[in-house]
Every structure is written in C-alpha cells, then in structure tokens.
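Student: Return a 3D structure for these sequence lines:
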Amino acid sequence: MIAHTRLQREKGQASPLYIFVVASLLFLALAFFAVGQAGATRNGAQSAADAAALAAAREQRDAFDLTIDDLGDLVDGVLVPPTDGCAASHRFAGQNGADVDACDRLSDGRWGSTVSVTSQKPVGDTILPGTDTLKAKATATAIVVPRCSFEPAEDEGGPSPGSLDCEGDVIDLDPTALPDLSDLFEVRLAED
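Tutor: I've put the predicted structure just below:
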C-alpha cells in the first residue's frame, strides 16, 4: 500500500521538467537562428565589399593610359598609377545590397583600392535585443598585379623596346600596338 501511495504522489512530477527542457531548447533554437541571421547579413556585406573593391581596382587598371615608356616601371611595380575607381565601387556595392562608407586608393606602394561598406538592410527582428537596427560592416582590399615580366631589348635602336614574359609566353613588344592592360594585369583580393 505504501508503494502505491508513493507512485500517486510522484505522478505528474515530470511535466514541469519536460516543459522547462522544451522551452530551453526552443530558446536555444531561436538564439541560433538569430546568430545565423547575423552571420548571413555579415557574409552579404563582405561579398559586397569584395565586389566593390574588385570593381574599384579593375576600374583603376582599365582607366590607365599605357605608354611604352611606362610599361617596364608598371610591370615591375615601380610605377603606381594615381587613378581611383570609386565610381565603380559604389555601383557594385549597391548592386550587392550595401553602401560604400569609404573608398581609398592604396598608399602603401601597391596598386589597388580598399573599400568599406555597410549593409543596407539590418540583421532584423530577433529574440536578441538591438538587432532590429543593427547593420553589418565589412572591408576589402583588391590589388592589381602583373601577369608578365618585362625584359628590355639589348639593342635600344631595334624595332622592339623589349619583350614580355607572360607565364611562359614570350611576346615581342610593338610600340605602336601595346597589349591590353587586362592581358598584362590581373585584379584580385588581397589578404589584408
């Protein structure tokens, strides 16, 4: 009889524990969702910054007016053109859902740009307070690097001022028909 009375008193004791566990799991799921939303917003802003920096560096490369006198210094990294590509960075950031906060030509001897952006849309309404107006920020740097090396001609009075070695392909330069800058230089993201 004692065992039977004891079972009746303990009946229903698991319900509050069960409710607590389910509520805790639901809160954790919502918190993970909020973190995921914030991560997705941050990744979107980083993609916009990457695209904007690449566009700015590409515009810098394409806007440079190449002459045969500048070619050797340009390929060797001695000459860094003073152009900026910020118009393109604003366009590409906007297409990727972000606004450009800053666009600067690199001043450390490299040819390229650094772009900082802020996402246009906030993280959103979540269980975490303050995220409904919080926007993601990101920065990216893109550089213009040579694909070729320049070898001046041994005879300065010859028909060609030199040759370019582009990943194993040697091209004798014709001063009247210089290669396109997109063939000589690539644009890529920098690691900084």
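Student: contacts, neighbours, all on C-alpha from now
Tutor: Noted.
Student: what's the helix or strand for Ala34?
Tutor: Using DSSP states H and E, the element containing Ala34 is helix 14-63.
Student: name the helices or strands packed onto the next helix or strand after that helix?
Tutor: Using DSSP H and E, the next helix or strand after helix 14-63 towards the C-terminus is helix 68-76. In terms of contacts (3 or more CA pairs under 8 Å, 6 or more residues apart in numbering; DSSP states H and E), helix 68-76 is packed against strand 148-152.
Student: Just give the closest residue to the residue nearest the centre of the chain, not the sequence neighbours.
Tutor: Nearest residue to the geometric centre of the chain (CA atoms, centre = their mean): Asp50, 2.1 Å. Closest residue in space to Asp50, ignoring its immediate chain neighbours: Ala140 at 5.3 Å, by CA to CA, 6 or more residues apart in numbering.
Student: ok, now which ones touch the one you found?
Tutor: For Ala140, the contacting residues are Gln46, Ala49, Asp50, Ala53, Thr114, Val115, Ser116, Leu189, Ala190, Asp192, by CA atoms under 8 Å, 6 or more residues apart in numbering.
Student: Here is the second sequence; please produce its structure so I can put it next to the first one:
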Amino acid sequence: MRLGLKQDKGQAFPIYVVVVAGLLFAAFAFFAVGMASATRSTAQGAADAAALAAATDARDHLKPGLSLGLLKREDWEKLLKGELLDLEGACGAASAFAGENHASLQSCSVVLPRFEASVKTDKAVGESVVPGTSTMHGTADAAAVIEPRCRLGDDPVDPGDGDDPPPGDDEDDDEPKPFDLKCKGGDVTFDPLNPDPWRELAKLLFSVRLVD
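Tutor: Okay, the predicted model is just below:
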C-alpha cells in the first residue's frame, strides 16, 4: 500500500508542473494583452490630438494678406464657411502634437472641413510570451472637423436711416460699420475698425471636434 501511494505521488507531480506552467503562461499572455491595449490607447490618444491640432491650427490662421476690416460681404460668407482659412500649417501642427504624445505622424490629409491623421507609437509593445510583440507598434487613425457657428446678420448694427445695405455691399461707404454675426449661443458684433485678434474671434466663429 505504501509503495502504491509513492507511485501516485510521483505520477501527480508532472501534472502539477504542467498545470503551473500553463497558469504562468496564461498570466504572461494576459500581461502581453494589457501591454498591447495600453500601446493601442497611446496611439489613439496621439491620433486624436494630432487631428484636433490640425483643425485648430487651420481655424486659428487666415490666409496671408487678408484684412478683416476690408472684407466685403461675399468675402465674409466665404470666411464663415472656412474657405479663407490657412491650411498650410495644419499637418505640421498634427506632427508636433503626435510627437508630444509619443508617436509619429504617418499620414495627414485636409479636405475642408475634415482633417485626418494616422499615427504610430514610438515604442513597441515590448518582449512577451506572444511572438512578435517586441517589434509591434500601436497605430491609430482619427479625424476632426471645423464647424461654422455663425452667419452674417441681415443689417448693420447702426443702420442710420434704415436704407443702408449689409456690410460690404455699399462701395461708397467711407467708413465700414459694425455688424452682427448670428452665432449659436448669441450674436457677436464685429467692428471692422477695431477687430479682435483673429484667434479670439475664430473661437467664436468655429468649433472644432472629433468625428468618426
């Protein structure tokens, strides 16, 4: 009987080793999955930041040479659609923000009102029991849009005798008049003779947000 008991113990030990080894492998595999998930999260955060940075940079810059005080009504209609924004620095801003989030910009495209960015993380997932993770980098895509928040009002703020045309329509005006911009959340009065800095005005005229 004692001999049989020793034999049973000897047979059980290899099974125990196999079970423990399997549990350890599963634990390391779950750890690898967690590392991969964290890398993916880093990539998505970097892509979101890059897309938002591209759209924000475009919103904050007008095409070179534009003077807000000299714009005619038709120019304001284009401006409020985003057509007079300067897009040249958008992808540069996207690249800079991707770098700040530990990733590199792989591609960037701008077709108003949409800004798209693709990134790859600087660091790989790392060594693990899962083959290939040492060279596996996180990748992600994101897109942001610029959305107009305002439109031109129908009349100047100071219409005088009531016969004055909307801003920019009267070529004989010696001095441009302030006028209203009808915006979500409330009207904005723009004074061509004393314009706010464009970056401040742009925040009122346009919103920037991520999209699918």
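Student: Could you check which residue of structure 2 pairs with the residue nearest to Asp50 of structure 1?
Tutor: Counting by TM-score structural alignment, Ala140 of structure 1 corresponds to Ala142 in structure 2.
Student: In three-state terms, how would that match be classified?
Tutor: Put simply, Ala142 of structure 2 is strand when judged by DSSP: H, G, I helix; E, B strand; the rest coil.
Student: if I look at it, how far off is Thr42 of structure 2?
Tutor: For Ala142 of structure 2, the distance to Thr42 of structure 2 equals 13 Å [CA to CA, to the nearest Å].
Student: Tell me the counterpart of the residue nearest to the centre of structure 1 in structure 2.
Tutor: By TM-score structural alignment, Asp50 of structure 1 lines up with Asp48 in structure 2.
Student: Would you agree that match is in contact with Ala143?
Tutor: Yes: the pair Asp48 of structure 2 / Ala143 is scored as a contact, 7.2 Å apart, by CA atoms under 8 Å.
Student: Spit out the residues that contact the two alike.
Tutor: Listed as contacting both Asp48 of structure 2 and Ala143 by CA under 8 Å, 6+ apart are Ala117, Leu210.
Student: Please indicate which of the contacts of Ala140 of structure 1 are buried?
Tutor: Gln46, Ala49, Asp50, Ala53, Thr114, Val115, Ser116, Leu189, Ala190 (16 or more other CA atoms under 10 Å).
Student: from these, which is closest to Val80 of structure 1?
Tutor: Thr114 (15.0 Å; CA to CA).
Student: Checking my notes, that closest one in a strand, right?
Tutor: Yes: checked against three-state DSSP, Thr114 of structure 1 lies within a strand.
Student: Find the nearest non-adjacent residue to the equivalent of it over in structure 2, please.
Tutor: Alignment note (TM-score structural alignment): Thr114 of structure 1 maps to Glu116 of structure 2. Spatial nearest neighbour of Glu116 of structure 2, excluding adjacent residues (CA to CA, 6+ apart): Ala143 at 4.3 Å.
Student: burial measure for that neighbour, as a count.
Tutor: Ala143 of structure 2 has 24 neighbours, counted by other CA atoms under 10 Å.
Student: Pull up the gap between it and Arg40 of structure 2, please.
Tutor: Applying CA to CA to Ala143 of structure 2 and Arg40 of structure 2 gives a distance of 17 Å.
Student: Alright, calling it a day.
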